[in-house]
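*Asks:* Below are the sequence and a predicted model; questions follow.
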Amino acid sequence: MKNCGMAGIAAMAIGVPCIAHAQGSVTLYGIIDTGIEYASVSGKSTTRLESSPVYPTRWGLTGREELGGGTALIFKLENGFNVDNGTSLQNGALFGREAWIGIKNNLGQIQFGVNYTPFHTTLVTYSLGGIDTLAWGNAANNFVLPATLRTNNSVRYVSPAMAGFTLRAAYALGSNGATNLPRTFGNTMAVGISYSLKNFSADVDFMTQVYSTATTPTAASQTQTGNYALFAAKYDFGLAQAAVLFETHRGGSALGSAANYANVNNNFYEVSLVVPIKLSGLMFSFGQYKNLANSAGNATSYGVRYDYPLSKRTAVYAGVAAVVNGSAASFTVNDSAGAGVSVGTPGHNVVAGLIGMSHKF
């Protein structure tokens, strides 16, 4: 890994080594993750090469320039892509995972662009399947609504830690003034408070997001507002780390929703445990999705995965996971950056096995 200024990046493009300058730096980073998954749905099996089962495959650039007085300009550009065919994720956006510029000082950090929501930060912290990610085998990864995790046209603020408390807040203009969509479509407001003391941490988050019930929204489409709450706690016992999270959704159908999320009132929870075994880790996850209007839409998720590091940057893993669906539910075992094998008709269950490897650079 090499840090170099913008001039250095240009120099590298023509084969000239770069030298980092004190006033600013740019870092190239990434991770490649792939595996082979076997899934069985109602007696029909599928074997496929998986991109990003445990860690979202991506590459990115981060930068920082000191402006003086303890203030720094910072930025991040991150691209997600498929290992199996090389195509970009996030609907083909070059930097669809994150793309923001911001300021950081002793008052906190503020950033503008494509940002993760406070909900995302809490979910990836307390769903213990991977570092800063929702991973294969985790119940939260199978049940969470993707539109709650990342927002375009947004502002995000994170406060410095004070007496163990940290404040996170975000606001997004969903349609950003587009004349072919409802004026408030996709608008998102979120706030979260995190507390950490020694081996214990807890988070509470609240979020609202404006939707339309129309399949293809237009400027004249009616909108609704969905309300979310998220509660999470984690404790490190030394011999094991345990976490629980609970999310509620009320009052609005889901933005870009599938049939699973059409009900306006639903909950899900996950209980996860990671047991360190020397340098490796064994993860257990159990969780349930509750459709409060129709119990036939309920689902239960089970997951076990073993991760073993070959080096500081390379790891291998293997796991088994399952989702048991009610007669009106069709959840599946998802990858960290995409949907798993479809169960097809609602009410079918899925059992999956996975082996894979990841490399960070």
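*Replies:* That came through, no problem. Everything numeric here is computed off the predicted structure, so don't read it as measured data.
*Asks:* From here on, just use CA atoms for contacts and neighbour counts.
*Replies:* OK.
*Asks:* Now for residue 68, how many residues are close by?
*Replies:* 10 (other CA atoms under 10 Å).
*Asks:* Second structure follows, compare the two:
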Amino acid sequence: MASYALTGLIWGNAANYFRDGTVLRASNSLRYQSPNMGGFTVRGMYSFGEAAGSSVASLYGGSVDYAAGPWALGASWMQRRTTAANTDRYALLGAAYDFGVARAALLLSTRRDDLPAATSGQGRFYEASVTVPMGMAGQWLLSYGAYHGQARAQSDARALSVRYDHSLSKRTKLYAGVGRIHNEAGAAFTINTASNAGPEVQAGSRPSSVVLGISHAF
């Protein structure tokens, strides 16, 4: 998800709004990444969770990526045991192409679970994004995405974000952006942060966000 969403999973990603806010970090995990093999990279991970003698909270997944010239393509899957009676299953496809004047990316994701419709997170979403350099110092970042809930009626949502970054030096940049989510009557997606779920909102609401900041790398 981080490879094909806009600039990774940070502010402004439709993918970041529609993801499950609990799956970005995995405790007690083992991870393997292969060397680059003719453009292909294979990754795998297993997380033991935190409950001794129980498979609850355990997680495993893998991915295959291919990069050649301006192209990047990838597929990944993940399975997470949330309770004794439920397992969440995720599948993702991603693609990106660098045109030189802009980099475009597309991310598709599906989620399945074993829960009843009233509490199910089953659904699919996509994010289409583009990064447009502006001279040597600036860049525009645009993200649009849509979610389709497959377990409950009126659980769809749409999201749009626009951000501008301006470099003052190799280590310091300014940034500003706006983002908005349109939830249908049965959806309650919110503006997530880079690592955690954002503030709760009511179903059918339209949360928005404005960011202004400065970033400095030491």
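*Replies:* Sure thing, it's come through. Only a predicted model underlies this, so the values are computations on that prediction, with no experimental measurement involved.
*Asks:* What residue in the second structure is paired with residue 174 of the first structure?
*Replies:* Residue pairing (TM-score structural alignment): residue 174 of the first structure is matched to residue 49 of the second structure.
*Asks:* And for residue 323 of the first structure?
*Replies:* So residue 323 of the first structure corresponds to residue 181, using TM-score structural alignment.
*Asks:* what's near enough to touch the residue nearest to its match when sequence neighbours are not counted?
*Replies:* Spatial nearest neighbour of residue 181 of the second structure, excluding adjacent residues (CA to CA, 6 or more residues apart in numbering): residue 159 at 4.3 Å. Counting by CA atoms under 8 Å, 6 or more residues apart in numbering, residue 159 of the second structure touches 14, 17, 143-146, 179-182.
*Asks:* and the gap between residue 159 of the second structure and residue 145 of the second structure?
*Replies:* 5 Å (CA to CA, to the nearest Å).
*Asks:* Then residue 77 of the second structure?
*Replies:* Noted for residue 77 of the second structure: a distance of 20 Å to residue 145 of the second structure, by CA to CA.
*Asks:* for residue 34 of the second structure, same thing?
*Replies:* Residue 34 of the second structure sits 31 Å away from residue 145 of the second structure, going by CA to CA.
*Asks:* Neighbour count: these two, which is higher?
*Replies:* Higher neighbour count among residue 34 of the second structure and residue 145: residue 145, with 23 against 11, using other CA under 10 Å.
*Asks:* Please say which position in the first structure that one maps to.
*Replies:* By TM-score structural alignment, residue 145 of the second structure lines up with residue 287.
*Asks:* Point me to the helix or strand that includes the match of residue 323 of the first structure.
*Replies:* Residue 181 of the second structure belongs to strand 172-183 when assigned by DSSP states H and E.
*Asks:* before we move on, the earlier item: now do the same contact list for the match of residue 174 of the first structure.
*Replies:* 26-29, 55-59.
*Asks:* can you tell me the helix or strand for it?
*Replies:* Going by DSSP H and E, residue 49 of the second structure is not part of any helix or strand.
*Asks:* mind checking how far it is from residue 87 of the second structure?
*Replies:* In terms of CA to CA, residue 49 of the second structure sits 14 Å off from residue 87 of the second structure.
*Asks:* ditto for residue 183 of the second structure
*Replies:* Distance from residue 183 of the second structure to residue 87 of the second structure, counting by CA to CA: 26 Å.
*Asks:* neighbour count winner among those two?
*Replies:* residue 183 (24 against 18).
*Asks:* pretty sure the more buried one contacts residue 156?
*Replies:* Yes - using CA atoms under 8 Å, residue 183 of the second structure is in contact with residue 156, at 6.5 Å.
*Asks:* Name the residues contacting each of those two.
*Replies:* By CA under 8 Å, 6+ apart, no residue touches both residue 183 of the second structure and residue 156.
*Asks:* What lines up with the residue nearest to residue 181 of the second structure in the first structure?
*Replies:* For residue 159 of the second structure, the residue aligned by TM-score structural alignment is residue 301.
*Asks:* you'd agree its match is in a strand?
*Replies:* Yes - judged by DSSP: H, G, I helix; E, B strand; the rest coil, residue 301 of the first structure forms part of a strand.
*Asks:* what are the ranges of the helices in the second structure?
*Replies:* 14-18 (DSSP state H).
*Asks:* ok, which stretches of it are strands?
*Replies:* 29-33, 40-47, 59-68, 71-83, 86-98, 103-112, 123-134, 138-149, 157-167, 172-183, 208-216 (DSSP state E).
*Asks:* mean per-residue distance, the second one to the first structure?
*Replies:* After superposition onto the first structure, strand 40-47 of the second structure lies on average 0.4 Å away from the residues it aligns with, using mean CA distance after the TM-score superposition for the first structure.
*Asks:* List the buried residues of that strand.
*Replies:* Neighbour-count burial for strand 40-47 of the second structure, counted by 16 or more other CA atoms under 10 Å, picks out 40-42, 44-47.
*Asks:* what's it in contact with?
*Replies:* Against strand 40-47 of the second structure from outside (CA under 8 Å, 6+ apart): 26-35, 58-67.
*Asks:* Mind giving me the ChimeraX select for these, buried ones only?
*Replies:* Selection of buried members from the contacts of strand 40-47 of the second structure for ChimeraX, criterion 16+ other CA under 10 Å:
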select :26,58,59,60,61,62,63,64,65,66,67
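*Asks:* List the residues that contact residue 253 of the first structure.
*Replies:* 211-213, 224, 226, 261-264.
*Asks:* By neighbours, which of the residues you listed wins?
*Replies:* residue 211 (26 neighbours).
*Asks:* Now do the same for it: its match in the second structure.
*Replies:* Under the alignment (TM-score structural alignment), residue 211 of the first structure pairs with residue 82 of the second structure.
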